[in-house]
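Asks: model this:
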Amino acid sequence: MKKVTKAIIPAAGLGTRFLPETKAMPKEMLPIVDTPTIQYIVEEAKASGITDLVIVIGKGKRAIEDHFSPNYMLEENLKKKHKEKMLEEVEKTNEMNIYFIRQAYPDGLGDAVLTAKSFIGNDPFVVMLGDDLMQDKVPLTKQLIESYQDSGASTLAVMKVPHEETSKYGVIDPLDEVKPGLYDVKTFVEKPNPEDAPSDLAIIGRYLFTPEIFEVLENTKPGKGNEVQLTDAIDTLNKKQRVFAHEFKGKRFDTGNKLSWLETNIEYGINHPEIKGEFREYLKKIGKRLEKEDQ
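Replies: Just a heads-up that it's a prediction; the model follows:
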């Protein structure tokens, strides 16, 4: 069985939920406290044993390329000034092989994954979405890799969500629980209405695929939103070979809209080693002020 060392991060979306900021700045570069969101995704890949990473970008995403390119002038400056902690931060992903592929037009997540076919070749690989930050003792990507090493099958991450929110996600219809937290799946449904949702187990932003997914994607017609939906391709793949769902039980932070992005910043801020004390005190003051205003 081939070792999983490759990953795709789709980052070609237009980021319209964050306009006007994303007119010039990629949404993947929006910071969580002091770190671009996509940096956390790349660090998770590194911690999971990924060595070769391709980021699928579109027009106006040059800032992502610049961020992951070594900045020798900055690094030398930090060395001379003995700012070791800052140097460590900017060098975190220097040793990874990070490549960029341009998606001509944002035509759905399935199309973005297909764009990286030549990079992946005939190897198993991981897809990591930039909107979801995952926290657990073992990185979620590594959990999927370990599951694949046992089964040899494509495996995607799912998490229980409130039933009324199932229309926001791809949802699985589980056949049975093969072992604790691992499901054999009957069908995968893209954004069902709550009354039609087969379960509360929603697909979240981590997938591990065998290379056969590419042939399926090449023959997948546009679905919801007139885009090539990855969930539709997964459902087709599941009819040809088993696809498992691994239930994630850690913490998931959604950065895909303004409110959830602000909530994530607060969650990360109250644990940030540099500011957590002062920030917690500030939040207490805000809480007291809001209580008075609401009375």
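Asks: Could you use CA atoms for every contact and neighbour count after this?
Replies: Fine.
Asks: chain center to the lengthiest helix in the chain, what's the gap?
Replies: Scanning the chain for the helix with the most residues, using DSSP state H, yields helix 276-294. Computed by C-alpha atoms, centre = their mean, to the nearest Å, the chain-centroid distance of helix 276-294 equals 31 Å.
Asks: do stretch 111-130 as well
Replies: 13 Å.
Asks: what sits against residue 279?
Replies: By C-alpha atoms under 8 Å, 6 or more residues apart in numbering, residue 279 lies in contact with 269-270.
Asks: what do you get for residue 173?
Replies: By C-alpha under 8 Å, 6+ apart, the contact list for residue 173 reads 185-189, 198-199.
Asks: First-to-last residue distance for stretch 14-29?
Replies: Using C-alpha to C-alpha, to the nearest Å, one end of stretch 14-29 lies 13 Å from the other.
Asks: Give the buried residues for that stretch.
Replies: 14-15, 18, 22, 25-29 (16 or more other C-alpha atoms under 10 Å).
Asks: ditto for stretch 59-75
Replies: Quick answer for stretch 59-75 (16+ other C-alpha under 10 Å): 61, 64, 68, 75.
Asks: And this one, please, so the two structures can be compared:
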Amino acid sequence: MGHKIRKAVFPVAGLGTRFLPATKAMPKEMLTVVDKPVIQYALEEARAAGIEEFIFVTGRNKTALEDHFDYSYELQRTLEERGKKEALEGINSWLPKPGQVASVRQQLPLGLGHAVLCAKHLVGNEPFAVILPDDLVLSKTPCMKQLVDVHEETSGNVVAVVDVPREHTKRYGILDVSSDDGRLASVKGLVEKPDPAEAPSTLSIIGRYILTPAIFDHLEKTGRGAGGEIQLTDAMVKLLGQEPFHGLRFEGKRYDCGDKLGFLEANIAFGLARADVAQDLRRVIAELT
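Replies: Sure thing, here's the model as predicted:
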């Protein structure tokens, strides 16, 4: 039913002030979980979902992101000369092909909706994915692949959702659902950061979306909402009733790498999921605690 999802937008213009001083000269998306930058997990997840074009919406001081996904002649040559085949394979296996990565500057810090709007001309008239690298998902099937599979069934818009404690609803965009089978919820309303007493549910949107190109018209008309920013949620509300809209309770666990504790937790969880370090990491944790 749904179109093939070929393009993903990565909004990566944020300043990462919560991680200063680490992010003073380095993009927060280059912070590593185990041995890989957060942005690489995001791009690999997109690729595993069959996505072929990767669009970074960047700001100043973000050139390290583009360099990371570029060919490095000096490094390549040095590894070849030293016969480091494993390390060579380790960097070549995930490098995008020439032309697969594009970037556009957001220029003004006007929020997530504005970042998505900046990618309009690169996305064109087709449904597309949005991945927020701060949300890292550890799962058997990559989270975006799960969303792409649902989009093929339902077409329209699909967002990844998790159940949050009711007292946390004021931190998230929350769904108002018309039907819910425990996996897939049909969405009839969206409320940005509602008070726990007024929240229509505890289903919270996390940083994984499949959106139709109709979102761009609504973003252009939306104007600034909460915090003086162009809110993606405000534009998504306009799609409700016009097109299919579903929330997927995905398989896996989400870690908020935009938060110090979430970032530390992700390092431990992803370390324990890695055969090469899990055993030693367990020992280290036991010794420290």
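Asks: And the TM-score between them?
Replies: Once superposed, the chains reach a TM-score of 0.94 (TM-score structural alignment, normalised by the length of the second structure), with 286 aligned residues with a C-alpha RMSD of 1.5 Å.
Asks: So which of the contacts of residue 173 of the first structure wins on neighbours?
Replies: residue 188 (23 neighbours; other C-alpha atoms under 10 Å).
Asks: Would you enumerate the residues in contact with the residue nearest in space to the middle of the first structure?
Replies: Central residue of the first structure (C-alpha atoms, centre = their mean): residue 129, 2.5 Å from the mean position. With contact taken as C-alpha under 8 Å, 6+ apart, residue 129 of the first structure is in contact with 9-11, 41, 205-206.
Asks: Need the max-distance pair from the residues you listed.
Replies: Of all pairs drawn from the contacts of residue 129 of the first structure, the one with the longest distance (C-alpha to C-alpha) is 11 and 206, at 14.0 Å.
Asks: if I look at the corresponding residue of the first structure for residue 206 of the second structure, how far off is residue 78 of the first structure?
Replies: Residue pairing (TM-score structural alignment): residue 206 of the second structure is matched to residue 204 of the first structure. Residue 204 of the first structure is 38 Å from residue 78 of the first structure, where distance means C-alpha to C-alpha.
Asks: Neighbour count for those two, which is higher?
Replies: When residue 204 of the first structure and residue 78 are compared for neighbours, residue 204 comes out ahead with 23 against 17, by other C-alpha under 10 Å.
Asks: Give the helix, strand or coil label for that one.
Replies: Classification of residue 204 of the first structure by DSSP: H, G, I helix; E, B strand; the rest coil places it in strand.
Asks: List the contacts of it.
Replies: Counting by C-alpha under 8 Å, 6+ apart, residue 204 of the first structure has contacts 132, 157-159, 169.
Asks: circling back: from the contacts of residue 173 of the first structure, which land in strands?
Replies: Using DSSP state E, the subset of the contacts of residue 173 of the first structure located in strands is 185-189.
Asks: Dump the residues you listed into JSON lines; add distance to residue 215 of the first structure as well.
Replies: Formatted as JSON lines, these follow (distance: C-alpha to C-alpha, whole Å):
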{"residue": "185", "distance to residue 215 of the first structure": "20"}
{"residue": "186", "distance to residue 215 of the first structure": "21"}
{"residue": "187", "distance to residue 215 of the first structure": "19"}
{"residue": "188", "distance to residue 215 of the first structure": "18"}
{"residue": "189", "distance to residue 215 of the first structure": "20"}
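Asks: Can you report how many residues neighbour residue 138 of the second structure?
Replies: When neighbours are counted by other C-alpha under 10 Å, residue 138 of the second structure registers 18.
Asks: what residue of the first structure takes the place of it?
Replies: Under TM-score structural alignment, residue 138 of the second structure pairs with residue 135 in the first structure.
Asks: what does stretch 221-236 of the second structure rub up against?
Replies: Residues outside stretch 221-236 of the second structure that contact it (C-alpha under 8 Å, 6+ apart): 109-114, 116, 173, 190-192, 215, 218-219.
Asks: Can you turn the buried part of those into a ChimeraX selection?
Replies: This is the ChimeraX syntax for the buried subset of the contacts of stretch 221-236 of the second structure, where burial follows 16+ other C-alpha under 10 Å:
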select :110,111,112,113,114,116,173,190,191,192,215,218,219
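Asks: nearest to residue 96 of the second structure, of the contacts of stretch 221-236 of the second structure?
Replies: Nearest to residue 96 of the second structure among those, counting by C-alpha to C-alpha, is residue 116 at 21.5 Å.
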